[in-house]
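Trainee: Have a look; sequence and predicted model below, questions after that.
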Amino acid sequence: MAIKKFLQLVEIKTKTASMIPFLFGTVYAIFRFQEFKLEHFLLMLFSLLSFDMATTALNNFYDYKKAARKHGYGYEIHNPIVSYRMKPARVVLLIGILLLIAVSAGIALVLQTDLLILLLGGLSFAVGILYSFGPIPISRMPLGEIFSGLFMGFVIMFISAYIQAGDRLASLTLEGGVAVLQVHLLEIVLLFLVSVPAILGIANIMLANNICDIEEDIENKRYTLPVYIGRANALMLFRLMYYAAFIDLIVLIFLGVNPLLCLLTLLTLFPINKNIGRFTKLQTKKDTFGLAVKNFMMMNGARIIILSAAILISL
């Protein structure tokens, strides 16, 4: 399979939705706990990226198989299996290879850490598969935004911070055949608050995607959130989630969790607000869907850069 076809099949441009929370969780662990383990970082990188690509390819394959209408609505363009005339058997083989890499790297990471990574990693794998596969995939229900936001925005960030900080966040051990879970509640709550902009940004990527596909989804019996609440309400939700993310950033600065330098992140509100206006006027995959990805990258990428700068200044 040619590289271009592969990158389109796995929608490589959307991998920022998993890579940015992963990177931010790592930077947060360095900033708050002064911890960084390169081997843990690389193992999670391989596992996460491979699994993310596998689930995207699986989602495209499932859409290809389940499509009720195979013409119109840009179906011939949007689905890479159709537009690049890929052989389904090769797509399935590729999905299998990516899953094998993801599982292998994940197991290696568990051996380097503890059982909590096995539990959270297994749960994430299960949700990722159920998101695209099964009798009623999550992506075909009005739950896609919630699951993608929480698992990609918070769980990924938690795991990436946990593999660096270890029991300073939590621990899961076996004592006499009994599983003992210990949690530093305050640190977990603070980490969740830190992850809110990522949670809402990822949820908005999914929401923007579903708004763009609302007519096609109705035709193909995909009952996503915009199908249930309507385009107007979905667009209002799209706007409000961004504003909620900025409120969270301000709260974190007042709590002292983020350094004052993170006030610079608020400057991204201006281009983000402009992109919100553009998307509100026109919602198409070709013209404006990418704005949701850009907004996510601006808001959360700026946090990574600024927090990294704060780490360097502290050194």
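Mentor: That came through, no problem.

Trainee: going forward, measure contacts and count neighbours with C-alpha atoms only.
Mentor: OK.

Trainee: Which parts of the stretch 151-300 of the chain are helices?
Mentor: Taking DSSP state H, counting those that start in this stretch as the criterion, the stretch 151-300 of the chain carries its helices at 156-165, 185-212, 214-219, 225-229, 231-255, 269-281, 289-314.

Trainee: let's bring in a second model and compare:
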Amino acid sequence: MSTRTQEVSRGRAWLMAARPQTMPAAVSPVVVGTGLALGRGVFAPLPALVALLGAVLIQIGTNFANDYYDAVQGADTEDREGFTRVTAGGLIEPAEVKRAMWLTFAAAIVVGAYLVAVGGLPILIIGLLSVAAGVAYTGGPYPLGYHGLGDLFVFVFFGLVAVTGSYYVQAAAALGVEFLTLVPSAELVPPAAIVASLPVAAICTDILVVNNVRDVEEDTRTGKRTLAVRFGYGFSRAQFVLLLGLAYAVPVALAVTTDDLATLLPLLTLPYAATLTRTVLTETTGDALNPALERNGKLLAAFSALFAIGLAV
């Protein structure tokens, strides 16, 4: 264990394992779903708050899972350019991190029981799939992140599912729904909710893209076959730009089709996005891309907050 890791307190180590810098990916989908619920007159404060808590717990559980499984499978090495991982760094015993992962997911399930009571069978299915995906991202017999499926996982679960699910539980609380209804009506999951989820899905996925660009060399050595490893820097940089373009195209499309100029508020973040893009297109080192990851999270938070305001108005 290095002198640096020895100097880290236990509380600080657990905070590092929880990775608070990733919380915008958990909070932003709920914020956007709630903004849309406000705009469509179905806002329900308690389901929104519980959905937020559940999302944060699933995010933390997933972070614990990534920390543990990446370490035990040898994906985190001493040459790692990213933020310190507590399992690989010897800060916390692997068994403790694994136990914390399961306890956190269990807490998410307990919290989600209320949402199941409100939203019925669809929320039960979504909740269980979200927990399973959080583990399967780096664990299990076929880790998604190790086979180039991490991007799809993030786009679906942190974007499409999280935003539409946050809207759905509020609409279900306001309008009512039969517990055993498997396919929600368009009133409970309108096309607008799916469209509103796309920017969040895109920017969340871009966070993973930056992470994978930074880790290309280490992932290549350890056999982690991300899209960046499979197709190279050029592909991932093009992917980053296209996803960011999708994020900004949605507010413009909504403004054009609905004559609601408030949905253009996220465009205020374009200068910040431009500086981030410049870094991603020119840098590969951890010294440059670690700060870029944090800026990407801040971009997600700012974009989502402005987008939610525009949808609510």
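Mentor: That came through, no problem. None of the values given here were measured: they were computed from a predicted structure.

Trainee: picking up where we left off before, out of the helices of the stretch 151-300 of the first structure, which is closest to Leu48 of the first structure?
Mentor: Nearest to Leu48 of the first structure among these is helix 156-165 (8.6 Å), distances taken as C-alpha to C-alpha.

Trainee: What is that closest one packed up against?
Mentor: Contacts defined by 3 or more C-alpha pairs under 8 Å, 6 or more residues apart in numbering; DSSP states H and E place helix 156-165 of the first structure against helix 16-33, helix 38-66.

Trainee: now, of those, which is deepest in the fold?
Mentor: Stretch with highest mean neighbour count among these: helix 16-33 (a mean of 22; mean count of other C-alpha atoms under 10 Å).

Trainee: which outside residues touch that helix?
Mentor: Residues from elsewhere that reach helix 16-33 of the first structure (C-alpha atoms under 8 Å, 6 or more residues apart in numbering): 35-36, 41, 45, 48-49, 52, 152-154, 156-162, 164-165, 195, 198, 202, 293, 296-297, 300-301, 303-304, 307-308, 310-311.

Trainee: ok, now stretch 97-106 of the second structure?
Mentor: By C-alpha under 8 Å, 6+ apart, stretch 97-106 of the second structure touches Leu57, Ile58, Ile60, Gly61, Thr62, Phe64, Ala65, Asp67, Tyr68, Thr87, Val131.

Trainee: Map the second one across to the first structure for me.
Mentor: Counting by TM-score structural alignment, Ile58 of the second structure lines up with Phe51 in the first structure.

Trainee: ok, that match - contacts?
Mentor: Leu98, Leu99, Ile101, Ala102, Phe125.

Trainee: Tell me which residue of the second structure lines up with the third one.
Mentor: Meaning Ile101 of the first structure. In the second structure, Ile101 of the first structure lines up with Ala107, judged by TM-score structural alignment.

Trainee: shouldn't Ala292 of the second structure be in contact with Thr279?
Mentor: Yes. Contact between Ala292 of the second structure and Thr279 holds when scored by C-alpha atoms under 8 Å: they sit 7.1 Å apart.

Trainee: which of these two has more neighbours?
Mentor: Ala292 (21 against 15; other C-alpha atoms under 10 Å).

Trainee: and the gap between the more buried one and Ala274 of the second structure?
Mentor: Per C-alpha to C-alpha, to the nearest Å, Ala292 of the second structure is found 12 Å from Ala274 of the second structure.

Trainee: and Thr277 of the second structure, how many neighbours?
Mentor: Neighbour number of Thr277 of the second structure under other C-alpha under 10 Å is 18.

Trainee: same deal with Pro184 of the second structure?
Mentor: Counted with other C-alpha under 10 Å, Pro184 of the second structure comes out at 17.

Trainee: list the contacts for it?
Mentor: Pro184 of the second structure makes contact with Pro122, according to C-alpha under 8 Å, 6+ apart.

Trainee: what does Thr269 of the second structure give?
Mentor: Neighbours of Thr269 of the second structure in contact, by C-alpha under 8 Å, 6+ apart: Leu299, Ala302, Phe303.

Trainee: Who wins on neighbours among those?
Mentor: Going by other C-alpha under 10 Å, Phe303 tops the contacts of Thr269 of the second structure with 25 neighbours.

Trainee: isn't that one right up against Leu270?
Mentor: No. If you go by C-alpha under 8 Å, Phe303 of the second structure and Leu270 don't touch, sitting 9.2 Å apart.

Trainee: Just give me the match in the first structure for Tyr142 of the second structure.
Mentor: Counting by TM-score structural alignment, Tyr142 of the second structure lines up with Ile136 in the first structure.

Trainee: Would you mind checking which of the contacts of Phe51 of the first structure also appear as contacts in the second structure?
Mentor: By both residues aligned by TM-score structural alignment, their matches' C-alpha atoms under 8 Å, those still in contact after alignment to the second structure are Leu98, Leu99, Ala102, Phe125.

Trainee: out of the residues you listed, which is most surrounded?
Mentor: Within those, neighbour counts (other C-alpha under 10 Å) peak at Ala102, which reaches 24 neighbours.

Trainee: Give the full set of residues in contact with the nearest residue to that residue once chain neighbours are set aside.
Mentor: Leaving aside its sequence neighbours, Ala102 of the first structure sits nearest to Ser47 (C-alpha to C-alpha, 6 or more residues apart in numbering; 3.9 Å). Residues near Ser47 of the first structure by C-alpha under 8 Å, 6+ apart: Ile101, Ala102, Val103, Ser104, Ala105, Gly106.

Trainee: Okay, buried residues for stretch 248-257 of the second structure please.
Mentor: Across stretch 248-257 of the second structure, burial judged by 16 or more other C-alpha atoms under 10 Å covers Tyr248, Ala249, Val250, Pro251, Val252, Leu254, Ala255.

Trainee: Which residue in the first structure aligns with the last one?
Mentor: Structural alignment places Ala255 of the second structure opposite Ile253 in the first structure (criterion: TM-score structural alignment).

Trainee: From Thr268 of the first structure, how far off is its match?
Mentor: Remark: distance between Ile253 of the first structure and Thr268 of the first structure (C-alpha to C-alpha) = 16 Å.
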